[in-house]
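# Return a 3D structure for these sequence lines:
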Amino acid sequence: MRETAHGSVFTANRPVMMAAAFHITGSRDDAEDVVQSAWETWSRIDVATVHNPPAFLSVMAGRLALNAVRTQRRRRETYLGPWLPDPIVDDGSPEWAVLHRDGLGQALDFVLSTLTPEQATAYVLRKVLEVDYESIAEVVEVSPAAARQLVSRAQRAVTASLGTLHGDQRSRDGAALSALADAVISGDVMLIAALLSPEATLYSDGGGTVNAALRPVHGAEKIARFLVGIAAQPGVVLVPSVINGSAGLVIQEGANVTTTISLRAGLDGIVAMYFVRNPDKLRRVQP
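Okay, the predicted model is just below:
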């Protein structure tokens, strides 16, 4: 009976824990390791002594993810080119259902990756999981007042990079992506540029193993020419997909997935684009 209770409670909360761990780490492997570690700890706890299992498990996932991202940031110091969160394409898998349902997308996860591990963790626990500040303080090992400051600073960084998050952001991004795909197919640089914010930035993550821009591409016209060059390659197929909970495209060349694309649409056009080309990050994206 005890094992059944442990398993059923954990299974019910697993998708939330996966989404939280991924938002903090930006890595599918790390998120899965976090949830596995959480299960090993949870399986030894008396469920009857836990007042609020969902909150308890969320806090546990946050603490483990914070430890993971602290280690991960050391790995990123030698990463070639921009580092982007892993693309997780919606295939109907229940374990990632929450990630795709929240619609936050790679845009937010990328911004979180630029914050301190403590800021990112505090933001996800508060804004995504609605964890109280006292529990957040325990996770990041600060006072409740300092935890509030971490969330506030993270929120300012998110707003500065992405603007205000809207409930219809996925629809906005999807419409922008559809219009952009049509424009790119036409090959008209000025038409493409008109869909982009003048201050738009394109990030391309190749991990140092495939061709990718080693520095972000800034400006509407430069990005437009970059996109036309990609579209001109023979055998490229664009497949609309949901990536990390937001609108995206999977690029196939023959039988291989070579790139995933997602974006963030603002009031004056597309403000950011995210190209993942690193084969290690694409290995679980099915053609």
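# can we go C-alpha only for contacts and neighbour counts from here?
Will do.
# the helices in the chain, which residues?
With DSSP state H as the criterion, the chain has helices at 2-25, 28-42, 53-76, 97-102, 105-113, 117-123, 133-140, 144-162, 169-186, 189-194, 220-231, 279-282.
# check contacts around the closest residue to W96 other than its chain neighbours.
Leaving aside its sequence neighbours, W96 sits nearest to P15 (Cα to Cα, 6 or more residues apart in numbering; 5.7 Å). Contacts for P15 (Cα atoms under 8 Å, 6 or more residues apart in numbering) come out as P94, E95, W96, A97, V98, L99.
# I have a second one here; can you model it like the first so I can compare?
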Amino acid sequence: MNEESPEQADVLDRAASAFVELRPRLFGIAYRMLGSVAEAEDIVQEVWLRWQDTDRETIENPQAFLALVTTRLSINLAQSARMRRESYIGPWLPEPVDTSFDPTVGAERGEALELAVLLLMERLNPTERAAYVLREAFDYPYPQIAEILRLTPVNVRQIVSRARKRLTAVRHEPIDRVEHRHLLETFLDAAQTGNVGALERLFAADVVSSSDGDGIRGSSKFPVLGSERVARFVTAFSPWFWSGAAITWVEMNGLPGVLVSRDGSGVALLAIETSREGIHHLLWILNPIKIEAFERSRSRFVTT
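Below is the predicted model:
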């Protein structure tokens, strides 16, 4: 068996240190690209394996190289992920991430992180999404994005501008965190008491309720639209859903959200999209796999 020389061990240690330092950023890129914690972690693991096998002496800028590999792998996976989601039972929502430890998930800014925004970005193709994420969240210069995407800087500017306009056209102007939490608190009070009138007053006219359960019993397979229908939908399941449930406030994708538990196990995560007009979107995460992943991520930051 060949023993590793001290020089080789030192080289690998330096490679590992460089990677560990950049890991939050690499995860942040992949997560925004894919809307999935599990898939983002798979990408980061693959990048690490490639980094070990790379002739690192030829790499002048490790950060640029690792961002390039992460983005290209994410683009490839995003193309196949779209096809897989076509077989998903019911609405698909991005997998939430705990942001109590890293509020911006490795980025220069917290852009493209809220669940509602990640969902809107599904309208962009993978290349558009990559250009938008790298520029808006991580503030990469256009020439570097162009190198990553194998495009010209002029093309990248155009892509980012178009993506920004497309998202701005359909995104509601957000309110501050305090108002956001107040709306969610008020919703919870009205939902638990089955107060249809109070719920309707909270909702914007275009409100949507989406339940991500991938076919789990009790989750709606179709989005519910309109303030009256959503209010009646919420009150219809309130007697059994909230009975015996415990509510824990969590930091979810940069905004306050709630974890609903029963008998010590999470049964739902709830996030909302809001504006001055009220609540536009109720995002119910009921898929046990996504809930368990979120609870595991919380356990790294919450002391018992």
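# Report the TM-score for the pair.
These two chains, once laid on top of each other, score a TM-score of 0.88 by TM-score structural alignment, normalised by the length of structure 1; 283 aligned residues with a Cα RMSD of 2.5 Å.
# Closest one to N244 of structure 1 out of the contacts of P15 of structure 1, please.
Taking Cα to Cα as the measure, N244 of structure 1 sits nearest to L99 out of these, at 6.2 Å.
# Thought A19 was touching the closest one, still the case?
Yes: L99 of structure 1 is in contact with A19 according to Cα atoms under 8 Å; the separation is 4.8 Å.
# returning to what we had before: would you turn the helices of structure 1 into CSV with distance to A213 of structure 1?
Supplementary listing: those in CSV, determined by distance: least, Cα to Cα, whole Å:
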stretch, distance to A213 of structure 1
helix 2-25, 23
helix 28-42, 23
helix 53-76, 17
helix 97-102, 28
helix 105-113, 17
helix 117-123, 26
helix 133-140, 35
helix 144-162, 21
helix 169-186, 19
helix 189-194, 19
helix 220-231, 10
helix 279-282, 15
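# and these, which is most packed in?
Relative to the other members of the helices of structure 1, helix 117-123 carries the highest mean neighbour count by mean count of other Cα atoms under 10 Å, namely a mean of 26.
# counterpart of it in structure 2, which residues?
Mapping helix 117-123 of structure 1 onto structure 2 (TM-score structural alignment) gives residues 126-132.
# and that stretch, how far from the chain's centre?
Taking Cα atoms, centre = their mean, to the nearest Å, the mean C-alpha location of stretch 126-132 of structure 2 is offset from the chain mean by 15 Å.
# Stretch 78-86 of structure 2 now?
Mean C-alpha position of stretch 78-86 of structure 2 versus that of the full chain (Cα atoms, centre = their mean) differs by 16 Å.
# In structure 1, which residues correspond to it?
Taken onto structure 1 by TM-score structural alignment, stretch 78-86 of structure 2 occupies residues 69-77 there.
# ok, of the contacts of P15 of structure 1, which one's closest to A255 of structure 1?
Using Cα to Cα, W96 is the member of the contacts of P15 of structure 1 that sits closest to A255 of structure 1, with 24.8 Å.
# A21 is in contact with that closest one, correct?
No: under the criterion of Cα under 8 Å, W96 of structure 1 makes no contact with A21, lying 11.2 Å away.
# ok, now which ones touch the equivalent of F222 of structure 2 over in structure 1?
Here F222 of structure 2 is matched to R215 in structure 1, going by TM-score structural alignment. Neighbouring residues of R215 of structure 1 by Cα under 8 Å, 6+ apart: G81, P82, Y203, S204.
# Counting neighbours, what do you get for the second one?
P82 of structure 1 has 20 neighbours, counted by other Cα atoms under 10 Å.
# Same check on the third one?
The criterion is other Cα under 10 Å. On that basis, Y203 of structure 1 has 24 neighbouring residues.
# Quick check: it touching V271?
No: judged on Cα under 8 Å, Y203 of structure 1 makes no contact with V271 at a distance of 11.2 Å.
# Need the nearest residue in space to the equivalent of V228 of structure 1 over in structure 2, chain neighbours excluded.
Structural correspondence for V228 of structure 1 with respect to structure 2 (TM-score structural alignment): T235. Distances taken as Cα to Cα, 6+ apart put G194 closest to T235 of structure 2, at 4.6 Å, once the chain neighbours are dropped.
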